[in-house]
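Undergrad: All I have is the shape, not the residue letters:
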């Protein structure tokens, strides 16, 4: 087993704990992000409001992604692609050449 395999094996349980924590504490985490964003916005006197708002939104999306990892089961959820999008099969192209005659 290589170094990466060893690290993945040891970090697997931690990843599950983090996603479980994010699921259970999602509301508290988002409340804390909003509170921190408000404080920073006040300290900067609104100069970076747009960037603070964008960063807060991205942080909330990251919490949601982490929490959803624990909700999905790899052995039962094969309908989503790695980016979280629904996996779609590519359209079938007809074979080249003339159509068959009967």
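TA: Okay, I see it. The structure displayed is predicted, hence computed values, not measured ones. Numbers count the residues shown, from 1 in each chain.
Undergrad: contacts, neighbours, all on C-alpha from now
TA: Fine.
Undergrad: From the contact counts, what lies against the helix or strand where residue 18 lies?
TA: For residue 18, the element it lies in under DSSP states H and E is helix 3-24. Judged by 3 or more C-alpha pairs under 8 Å, 6 or more residues apart in numbering; DSSP states H and E, the packing partners of helix 3-24 are helix 49-71.
Undergrad: Identify all contacting residues around the helix it packs on.
TA: 16, 18-23, 26, 30, 33-34, 37, 40-41 (C-alpha atoms under 8 Å, 6 or more residues apart in numbering).
Undergrad: Included below, for side-by-side comparison, is a second structure:
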């Protein structure tokens, strides 16, 4: 399969409204919130909470880009 064919199929997949709806659904938001919170908690544990403000800022910035809320 040529790279152009793969690229075209990927574009068609991402242009599908069902995919867009799934990526911006409340379920996707809930899952992303849980994952980001877990990642932030782990980072805070590793750093001993020394960078909690920066970690929270990064978590919020990522959350703003993912899901619908």
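TA: That came in fine, so what should we check first? Just so we're clear, the structure is a prediction, and the values are computed from it rather than from any experiment.
Undergrad: Do you know the score for how well these two fit?
TA: Remark: TM-score between the superposed chains equals 0.65 [TM-score structural alignment, normalised by the length of structure 2]; 60 aligned residues with a C-alpha RMSD of 2.6 Å.
Undergrad: Taking the contacts of helix 49-71 of structure 1 together, which two end up most distant?
TA: For those, the farthest-apart pair by C-alpha to C-alpha is 16 and 41; their separation is 33.6 Å.
Undergrad: one step back: the helix holding residue 18 of structure 1 vs helix 49-71, what angle?
TA: 110 degrees (axes from the mean of the first three to the mean of the last three C-alpha atoms, to 10 degrees).
Undergrad: how far away is residue 8 of structure 1 from residue 15 of structure 1?
TA: When distance is defined by C-alpha to C-alpha, to the nearest Å, residue 8 of structure 1 is 10 Å away from residue 15 of structure 1.
Undergrad: cool, residue 38 of structure 1 as well?
TA: 30 Å.
Undergrad: Could you pick out the buried ones from the contacts of helix 49-71 of structure 1?
TA: 18, 19, 20, 22, 23, 26, 30, 33, 34, 37, 41 (16 or more other C-alpha atoms under 10 Å).
Undergrad: Could you find the closest non-adjacent residue to the last one?
TA: If the residues on either side of it in the chain are set aside, residue 41 of structure 1 comes closest to residue 49, at 5.9 Å by C-alpha to C-alpha, 6 or more residues apart in numbering.
Undergrad: Can you get me a residue count around the residue mapped onto the one you found from structure 2?
TA: Matched across to structure 2, residue 49 of structure 1 falls on residue 52, judged by TM-score structural alignment. Neighbour count for residue 52 of structure 2, taken as other C-alpha atoms under 10 Å: 16.
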